[in-house]
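Chemist: Structural data only, the sequence is not supplied:
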């Protein structure tokens, strides 16, 4: 069984394989809780996600929107839920491999699975857990002539770190909260910061909009209303962009760093090529174990289908628990004991609970 997508392998030399009991594909709420439940079973896991941060939809689409149906939490935002889940898995020391997509998945002769990513990472996993939601969330690419010629280091999609802005002319392209925050941050270190959006309206919190307005008035940020139409480069090095204003006039804009925030979109991508049983682009699983049609591969969350399936976060948490118990039996050869975090000394040791 193998899969691939169009994302190039950016690694120039092979990386040593990461040996792990479990690899979780998807670091949204379902994937994070899967890591927790596996940790309770003594199964060490790694997380991999196409986004440059954990949280999936909750972080990217619902960061500041309220959620009311998580047990024991009357209300929290998507970002707060992700932060709580991250805190919960701290004792498990779960490595994260972010900003990279799964490229290949191949069965090994010893029963393990070999997984490779777009960043050149290779994993040898005894079990694989697909918690990919509605697919891998990938940034919407800038579709103008010349983009494909740029070398690495000047074009950035949804960057978390903004060190590249220091001392350079920077263009932030987008109109959402991430774009506004990036422009505000770049203004502190960049030689010149410009924020471009197709209209003079930005989707961000009031406090952020007020700060943006202050920086506009002081001249620290210049807001341009228009869109990029062309890239000007020489030997792969970005020199300027051509942009068109609302009246159809085009003009060049000299920049050295281009930060793109055009949103993200879910792409099911290579999941359909994995050879796993599918129903309407969802993975068919056994609801008792969340096992797919391939031994050692489990799936949870919005990506799965079974009779009575509900696409809710709290249902994914239940599925993660069932999958962890099933994987423990698969790996250990016997059913794991049902222990309770209130009384189990073993679980207290894993969680670092002091007595």
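Modeler: Sure thing, it's come through. Being a predicted model, the structure only gives us computed values, none of them experimental.
Chemist: only C-alpha atoms for contact and neighbour calcs from this point on.
Modeler: OK.
Chemist: What distance do you get for the one residue sitting closest to the centre of the chain to residue 135?
Modeler: Per CA atoms, centre = their mean, the C-alpha nearest to the average position across the chain is that of residue 51, at 2.5 Å. Note on residue 51: its distance to residue 135, by CA to CA, to the nearest Å, is 11 Å.
Chemist: Next one for the comparison:
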């Protein structure tokens, strides 16, 4: 598969044409990419996040998953890595860091524009956006916004960025605790701030943090941010409210890892009859109120809906069979088994032996 591209890598005013535009590179969207290849459709995938995986890799990359058929156990990151590997023989592009903005009719097809100015002309659109684009839950202080990029971070992209610095990590989930452990040997000082003594992380991770605290590698503070301080235009510290009273903390960087919150963004304004952030579909093919526009995965709404990765796989498979009629209206699609189609087998086997 083509290397996933970050926003702006090839965006512009030119129009990219494809059979199917997939919105969302989580497990459901990635498996839909593979299924598109199996039945002979081209596709382009976009995702607002800066890496594939959607909710799986953003919220619980190391958590085990047990309900994927024939895979007794794998982590969420391992599942996403395997799905990406499965898609590789088809070479379909994934454009990352790009949010779907507008959707308009272009004759019998659809024209999708992204936040980076990319224009995709597609016969069908498959929305696999989960609960929408995930955005960081921000520090709820009025002065916080002006410190973004000047000492306040909502993600750790490069651990080396914090070498030799004093770091305050705020949060009590897996991500906060994992980074507290990872940075203890890089940063000069690591302080973990959480509003209570119980954590929302895996028990083994919480135990490792406590062991690091006892070894003097991580300081733990129980409390909440009350005010941020600056020095020479950059963030330099904070006042924290604890049960024992106010406390002043001095640091070079604040990494706020309060989790991600779903945001449908522009999709909420599309005429899809969305209800409570979910899109009603016809369960015979997962088509929405717009012909040629489909919704699968957590964002799809129908009676007895089960929010399972397995359900998203099934929904994508059926949606693409109907999408085929929009992409190839003059061609009769024959039923394809991956084990019986000689041309498909040759492509998949050739890639497997590279």
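Modeler: Looks like it came in fine. Just so you know, these numbers come straight off a predicted model, no measurement behind them.
Chemist: rewinding a little: pretty sure the residue nearest to the centre of the first structure belongs to a strand, no?
Modeler: No. Assessed with DSSP: H, G, I helix; E, B strand; the rest coil, residue 51 of the first structure is coil; it does not lie in a strand.
Chemist: Can you tell me the closest non-neighbouring residue to the aligned partner of residue 52 of the second structure in the first structure?
Modeler: Aligning on TM-score structural alignment places residue 52 of the second structure opposite residue 54 in the first structure. Leaving aside its chain neighbours, residue 54 of the first structure sits nearest to residue 27 (5.1 Å; criterion: CA to CA, 6 or more residues apart in numbering).
Chemist: What segments of the stretch 201-350 of the second structure are strands?
Modeler: Shown for the stretch 201-350 of the second structure, the strands assigned by DSSP state E, counting those that start in this stretch span residues 219-222, 224-231, 234-242, 245-250, 253-256, 260-263, 279-280, 293-295, 300-301.
Chemist: Where does the first one end up in the first structure?
Modeler: Counting by TM-score structural alignment, strand 219-222 of the second structure pairs with residues 222-225 of the first structure.
Chemist: And for the fifth one?
Modeler: Aligned by TM-score structural alignment, strand 253-256 of the second structure corresponds to residues 257-260 of the first structure.
Chemist: average offset between the longest helix anywhere in the second structure and the first structure?
Modeler: Counting residues, the longest helix found in the second structure (DSSP state H) is helix 309-327. Superposed on the first structure, helix 309-327 of the second structure shows a mean distance to its aligned partners of 1.9 Å (mean CA distance after the TM-score superposition for the first structure).
Chemist: Would you mind saying which of the strands of the stretch 201-350 of the second structure lies nearest residue 45 of the second structure?
Modeler: Checking those against residue 45 of the second structure by CA to CA gives strand 293-295 as the closest, at 14.0 Å.
Chemist: what about that closest one, how far off from the first structure?
Modeler: Mean deviation for strand 293-295 of the second structure: 1.7 Å (mean CA distance after the TM-score superposition for the first structure).
Chemist: which helices and strands does that strand pack with?
Modeler: strand 119-127 (3 or more CA pairs under 8 Å, 6 or more residues apart in numbering; DSSP states H and E).
Chemist: what's near enough to touch the aligned residue in the second structure for residue 272 of the first structure?
Modeler: Counting by TM-score structural alignment, residue 272 of the first structure lines up with residue 268 in the second structure. Counting by CA atoms under 8 Å, 6 or more residues apart in numbering, residue 268 of the second structure makes contact with 274, 277.
Chemist: isn't residue 119 of the second structure right up against residue 111?
Modeler: Yes. Taking CA atoms under 8 Å as the definition, residue 119 of the second structure is a contact partner of residue 111 at 6.7 Å.
Chemist: count of residues packed around the residue lying closest to residue 18 of the first structure once chain neighbours are set aside?
Modeler: Of all residues not flanking residue 18 of the first structure in the chain, residue 123 sits nearest, at 4.6 Å (CA to CA, 6+ apart). By other CA atoms under 10 Å, 22 other residues sit near residue 123 of the first structure.
Chemist: same check, this time on the one 10 residues further on
Modeler: Each residue near residue 133 of the first structure was counted by other CA under 10 Å, and the total is 28.
Chemist: and what of residue 277 of the first structure?
Modeler: Neighbour tally, residue 277 of the first structure, other CA under 10 Å: 14.
Chemist: same check, this time on residue 161 of the first structure
Modeler: Counted with other CA under 10 Å, residue 161 of the first structure comes out at 9.
Chemist: What lines up with it in the second structure?
Modeler: Match for residue 161 of the first structure (TM-score structural alignment): residue 158.
Chemist: mean deviation (superposed) between the match of strand 253-256 of the second structure and the second structure, please.
Modeler: Here stretch 257-260 of the first structure, set against the second structure after superposition, deviates by a mean of 1.5 Å using mean CA distance after the TM-score superposition for the first structure.
Chemist: Any idea how far that stretch is from the middle of the chain?
Modeler: Between the centre of stretch 257-260 of the first structure and the centre of its host chain there is 19 Å, according to CA atoms, centre = their mean, to the nearest Å.
Chemist: before we move on, the earlier item: report the separation between the match of residue 161 of the first structure and residue 48 of the second structure.
Modeler: 20 Å.
Chemist: again with residue 176 of the second structure
Modeler: Counting by CA to CA, the gap from residue 176 of the second structure to residue 48 of the second structure is 22 Å.
Chemist: cool, residue 328 of the second structure as well?
Modeler: Going from residue 328 of the second structure to residue 48 of the second structure by CA to CA gives 29 Å.
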